[in-house]
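Asker: give me a 3D structure for the following:
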Amino acid sequence: MACTPVFSSLRRRKSPLVGTFFAPVDLSDPALVQALASVAGDLVASSRAPVPSQRRNSRSLVRKVEMFLALFEFLREGRPSPLPPPATLCFKELYILLYRSRILLDYCAQSSRIWLLLQNAQISGHFHDLTQEISTLLDVLPLGDLALSPDVREQVELLQRQARRSKLHVDPRDEALRLRIYAFLDEFGKGRAPDPPVLREAFADGLGIRDAGACRAEVEFLEEQVYNQEEEVDLSVLNGVVALTRYARFSLFGFAGDEGDGERSGHHRRRYSRGGSSCSAIGEAGSLAVPKDFCCPISLDLMRDPVIVSTGQTYDRGCILRWVDDGHSTCPNSGQPLAHTRLVPNRALRSLISQWCAAHGVPYDPPEPSDAGAEGVVSGAISRAAVEANRATARLLVEQLAWAPEGAKAMAARELRLLAKNGKENRVCIADAGAIPPLRRLLSSPDPVAQENSVTAILNLSIHDKNKSRIMEEPGCLSSIVEVLTRGWTVEARENAAATLFSLSAVHEYKKTISNEEGAVEALAGLLRDGSPRGKKDAVTALFNLSTHVECWDRMVQSGAVSALVGSLVVDGVAEEAAGALALLVRQPAAAEAMGRDEKAVGGLVGLMRRGGPRG
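Answerer: This next block holds a predicted model:
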């Protein structure tokens, strides 16, 4: 079927109906009528299942399509003569209207209940728009030229009158329920959890969400909208609703009845590099190419706090400060003299980086802004609601983690890992709720899933600097992490243990403690030799961090780390970090001697210089 594009022009932007739609062309009249009957019949057949919201608007639209279907079936069975040209044009436009009606009904059927509730007025407007366009089309359809039977003509004229009289309908029950959701957010914003019976009535009776699995599906759908950011919706409100729904899941339905595997640790893994998320490590993790403009020209890492220098170039704040502190007075990228050392925050770029990271599950923990603007004040109440709801959820999960049976503990660890995936506030409230001690105990679990979730939860918590001290000060936590690195049940658990050591070693005073922990450096060296590409990356970045502390050098020589680093000089993806670590270690005579005895050292370095790399 040949088609010609027709561009929709609804007055509401970012509608599920916005896009390019195609009308059939080069069809005979019988084929056009057959196509219309097929589209209308499919729409009616697919609308048998009830939609979670917009019931009245959906039923009304389907009844209109049923009337059209009667018209098409009459024309298909009893009109062999050609259609009048005006009727043909109207039917082509009607084909598009039917197609858009199907899209809107599918959107309502496939969206989450809460999402439809938040979009209640807008979606009601889309139904009204379609009805108005149907009315306009019927006004110009030449009924008198179609030789319709009295019954069919009466139906079409009835449809015409109904479409003319149609008014925008916003279901008052849905609207009342939407306002109740906002009231729950307001309660959390004031530091109070909603009354459980009232919350249950809204979720179970009002929304039809009656078990943990349905609640989880709602959370996943809403989080997808946050990541996509394709709809016109206040993200602070949406984040608050996600937090509220997550809280409702555990406070109302507990931890039973949800057997989903959840997100595995290998998905959206926390990747790191020197002071930030390594662009190459992210690429290793999932074939994910980081936009070049998001990487600092100095470190080639994802920028955490992009700032603009006097030449107009953008760098990560920590990198350019170190550059200036080393005595340089020129721009690293352009070589131009720096007129001054004042750094201007590149807020636009930081926002783009944050959105990209959220969309791809990459951790991003930007520093707190020093000058909160009016926009932050406006959305503060709902943001506080999200924080308080997540805080209440964290308390429920930590309680489960501490006292529940082993299977429920694994589920609680998984949920804490997911909750800690994004947001400094979440990482703070989880640690404040006392999650680190029970997570540490779960590291020695015989259940591979529980161990993997617990070490990944600790990894995610360690992204926040203040949590690093809590992890290091927890008795036995460091040795348990090393134990997972050495003998973890799964590859993911061992790799995430290595990434945790790297994260913790970002604090200078912890580097010696980590290197002195029995088996830590040996396990990192072993992972660098024999691990997967991701494991090698985790191991080499951790070893590089340790090599920046002179009191770690002896331990690294004794543990065989020098040999592992030399062997990595020929491994793509880790060669540069290995060379950087060796460049520091060679200042220690024993390390220099070990490198001199290794016949691979000179060849590896020469090969690296010949190949070159992103850092030159």
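
Asker: every contact and neighbour count from this point should use C-alpha atoms.
Answerer: Noted.

Asker: how many other residues sit next to residue 556?
Answerer: By other CA atoms under 10 Å, 23 other residues sit near residue 556.

Asker: return the residues in contact with it.
Answerer: Contacts here follow CA atoms under 8 Å, 6 or more residues apart in numbering; on that basis residue 556 touches 515, 521, 547, 562.

Asker: what helix or strand does it sit in?
Answerer: When elements are assigned from DSSP states H and E, residue 556 belongs to helix 553-558.

Asker: how about this one, so we can line them up?
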Amino acid sequence: MQLHGEMCKTLSAIYCKVFSIFPSLEAARPRSKSGIQALCSLHIALEKAKNVLQHCSECSKLYLAITGDSVLLKFEKARCALEDSLRRVDDIVPQSIGCQIQHVLRELEDTVFLLDPLEKQVGDEIIVLLQQGKKFTNSNDTNELECFHQAATKLGITSSRAALTERRALKKLIERARAEEDKRKESIVAYLLHLMRKYSKLFRSEISDDNDSQGSTPCSPTVEGSVEDGGPGGNCHAFDRHLSKLGSFNFKSNNRRSGQMTLPPEELRCPISLQLMFDPVIIASGQTYEKICIEKWFSDGHSTCPKTQQKLSHLSLTPNYCVKGLIASWCEQNGVSVPDCPPESLDLNYWRLALSESESANSRSMGSVGSCKLKGVKVVPLEESIIIEEAGITEEAEENETEDLFHKSEESELGILDSYQNFLFVLNEGEDLRKKCKVVEQLRLLLKDDEEARIFMGANGFVEALLQFLDSAVHEGNGMAQETGAMALFNLAVNNSRNKEMMLAAGVIPLLEEMISNPNSHGSATALYLNLTLLEEGKHIVGSSQAVSFLTEVLRANPEPLCKLDALHALFNLSTLPSNIPNLLSAGIISGLQSLLAAPGDHTWTEKVIAVLINLASSQSGKDDMVSTPGLISRLSSTLDIGEAVEQEHAASCLLILCNGNDKCSQMVLQEGVIPALVSISVNGTSRGKEKAQKLLMLFREQRQRDQPPAEMQRAESSRNSMSAPESNPLCKSISRRKMGKAFSFLWKSKNYSVYQC
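Answerer: Below you'll find the model as predicted:
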């Protein structure tokens, strides 16, 4: 089912007609300016129409439903653009083509795009669900499930594969929203993705999935595999939660296609027989089974729960009258006969469970038994939801492998969601700091590379939970816990502006100010400061805190290179905000930066240090402090001679800013003998380096001309013409100490730089 299908069909037909005559229009070769413009406008209109059709084809159905009005406007704009451009083209083409254009124009004039009422209604329902999303609690979570399930069903999201396609489309929308920095759109789509992930299992368990059967023939419910709770102690809790909600669950008959069977909810089917239960009983693990099936299981010598592989404390059976009543209610509402006898055979699923238990006994892992065969039948893993018709059915190996991977990924995603909730519960409710540390360490590793996890956790309370953990670690003086918590927050904030904003709003800065009193936590605190300064709002907040003095001190005193590098990058981010510069200067940042430049032969810091200095030089106070700092001009000048090409470019840029309008600084730079290096950069440097070096040389020349009396300038010119080597100018002594080479000979021969001759 494609949303806005009728509109797409209409626009697609028109697009194809216009596209078919476009080569003829190009062949007409309109020579006039208006003709070329008309042809270009038609090409653009075709692209717009194609983009609208592609948007409806690839975009999330849920998002298309809630943005119906916007989509309708896109179609209308595409229609108008095609109509306008065709009218312009009609005036410049031969009559034979003009007749075709007139036909398309009449069709465009008669076209009226309208939203499908059902799709509009579904969109309104989803919008209401989004508005109420934050109000749902555990007590009425089932209402949210029911509303979302109904909406998804109407949109055709009725299979595991359809749900997977929808989730992928939503993820692409999130990436696009983040690239566009559209936070409102990102938050809406993130919540839709959350709902899709949360209820994907429901789609598989309640609705027959023809698409996922790889072309196998649908048959009775007895041959459909269980999809839930495939591992020991894993998802069985989720099953119990669903079971506890069944009392208030509104079983409504689904409107299915003619001939499609009504599949009972999984909670009402025996995990062994996969049929509606006739005599449901509860065993020690809390799971419910058909009595005859579980008795057969026990009589064969098993002492574990078939579903969870849990070792049972006893083998007693307790009748489950609650489930029996729910089965009767469901059968009545769906027109299905209530089971009047137990199943006659256990089918393949019994043997599958038995083999699964054997696998579990040999290995602690939750590996599948998909490679096992029983009497020529491929036995599928417990986690899968593949419909098998009869024993003896064999499928192609490639198809089976594809299905295995597909369903494992589905179950894996659902298991991850459950683990997230468990992590959050431990952080919020647990009292054992050591246990919390283990959870936070897991979160740190998980968040390191998982962008989707950052989005989900940021929207579900993990920021507050991790800050609370860090606060406890700081107050208890636990350095290891502080580092773990800070790095988990760091990973949570990577490439996620909303999470950074939440951290700042929740008070991470005061917490970091307490944390930096512990020298062992400096590295992780610096890294988190760096991450926060990537946010524009963060630059202002961090720049007005104690962090400035702390980061500056790290440059001077911290022996860890990585910590220094993080501090340097954080200070660079802060220096891009002009209002931060006074605080940076008062904290002594220039002396800290100079200490990094002073290391002989170490190019680790040079480029970024000079970049910070350039930012500081954007203010007059920054310029004054830099010029008055002993040795700084000398270090920058030496970089022109011994630095890498990019470092030379930065040094030339910085010196140009400092010397412009400051004759004293220009004299200081000239006394360092920079002329040969500048000439060399102007010839061999980067494109920007050449530009800056030439501007510096021109600046020095203009200053020299201003300072020199006319008589001396005439003597200098005469001296240049006679190629006599002057010896009286004190600059010669400084230059003579440097390598002259080709750069100096170029200086003598070039008329442009005659002012520098000594």
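
Asker: after superposition, what is the TM-score?
Answerer: TM-score for the superposed pair, counting by TM-score structural alignment, normalised by the length of structure 1: 0.46. Supporting figures: 363 aligned residues with a CA RMSD of 5.8 Å.

Asker: circling back to that earlier point, for the helix holding residue 556 of structure 1, buried residues please.
Answerer: For helix 553-558 of structure 1, the buried set under the neighbour-count rule, 16 or more other CA atoms under 10 Å, comprises 553, 554, 555, 556, 557.

Asker: helix/strand/coil for residue 457 of structure 1?
Answerer: What DSSP: H, G, I helix; E, B strand; the rest coil gives for residue 457 of structure 1 is helix.

Asker: equivalent analysis for residue 315 of structure 1, please.
Answerer: The three-state label given to residue 315 of structure 1 by three-state DSSP is strand.

Asker: so which of the contacts of residue 556 of structure 1 is the closest to residue 448 of structure 1?
Answerer: For residue 448 of structure 1, the nearest member of the contacts of residue 556 of structure 1 is residue 521. The distance, counting by CA to CA, is 23.4 Å.

Asker: separation between the closest one and residue 564 of structure 1?
Answerer: Note on residue 521 of structure 1: its distance to residue 564 of structure 1, by CA to CA, to the nearest Å, is 11 Å.

Asker: higher neighbour count, those two?
Answerer: Shown here are residue 521 of structure 1 and residue 564; by other CA under 10 Å, residue 521 has more neighbours (27 against 20).

Asker: and that one, how far from residue 67 of structure 1?
Answerer: 75 Å.

Asker: now swap in residue 181 of structure 1 and tell me
Answerer: For residue 181 of structure 1, the distance to residue 67 of structure 1 - CA to CA - is 38 Å.

Asker: looking at those two, which is more packed in?
Answerer: residue 181 (21 against 16).

Asker: wasn't that one part of a helix?
Answerer: Yes: remark: residue 181 of structure 1 belongs to a helix, assigned using three-state DSSP.

Asker: now for it: which residues touch it?
Answerer: residue 241.

Asker: what about it, distance to residue 387 of structure 1?
Answerer: Counting by CA to CA, the gap between residue 181 of structure 1 and residue 387 of structure 1 amounts to 16 Å.

Asker: the stretch 1-150 of structure 1: strands as residue ranges?
Answerer: Using DSSP state E, counting those that start in this stretch, the strands of the stretch 1-150 of structure 1 run over residues 2-7, 20-25.

Asker: and those as TSV, adding mean neighbour count and distance to residue 459 of structure 1?
Answerer: TSV is the format used below for these (neighbours: other CA atoms under 10 Å; distance: least, CA to CA, whole Å):
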stretch	mean neighbour count	distance to residue 459 of structure 1
strand 2-7	12	48
strand 20-25	16	45
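
Asker: how about CSV for those strands, with distance to residue 322 of structure 1 added?
Answerer: Output for the strands of the stretch 1-150 of structure 1, formatted as CSV (distance: least, CA to CA, whole Å):
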stretch, distance to residue 322 of structure 1
strand 2-7, 53
strand 20-25, 51
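
Asker: what's the closest of these to residue 129 of structure 1?
Answerer: Short answer: strand 2-7, nearest of those by CA to CA, at 14.9 Å.

Asker: packing partners of that closest one?
Answerer: When contacts are defined as 3 or more CA pairs under 8 Å, 6 or more residues apart in numbering; DSSP states H and E, strand 2-7 of structure 1 packs onto strand 20-25.

Asker: what are the buried residues along stretch 494-513 of structure 1?
Answerer: Neighbour-count burial for stretch 494-513 of structure 1 flags 494-506, 510-513 (criterion: 16+ other CA under 10 Å).

Asker: meant to ask about stretch 108-118 of structure 1, not that
Answerer: Across stretch 108-118 of structure 1, burial judged by 16+ other CA under 10 Å covers 108, 109, 111, 112, 113, 114, 115, 116, 117, 118.

Asker: same deal with stretch 536-554 of structure 2?
Answerer: 538-543, 546-554.

Asker: so of these, which ones are in helices?
Answerer: Counting by DSSP state H, the buried residues of stretch 536-554 of structure 2 place 538-543, 547-554 in helices.

Asker: dump the residues you listed into a markdown table; add distance to residue 655 of structure 2 as well.
Answerer: What follows is those, written out as a markdown table (distance: CA to CA, whole Å):
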| residue | distance to residue 655 of structure 2 |
| --- | --- |
| 538 | 30 |
| 539 | 26 |
| 540 | 28 |
| 541 | 31 |
| 542 | 29 |
| 543 | 26 |
| 547 | 29 |
| 548 | 25 |
| 549 | 26 |
| 550 | 28 |
| 551 | 25 |
| 552 | 23 |
| 553 | 25 |
| 554 | 26 |
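
Asker: out of these, who's nearest residue 712 of structure 2?
Answerer: Closest to residue 712 of structure 2 out of those is residue 552 (48.2 Å), distances taken as CA to CA.

Asker: right, and the closest one touches residue 569 too?
Answerer: No: assessed by CA atoms under 8 Å, residue 552 of structure 2 is found out of contact with residue 569, at 11.3 Å.
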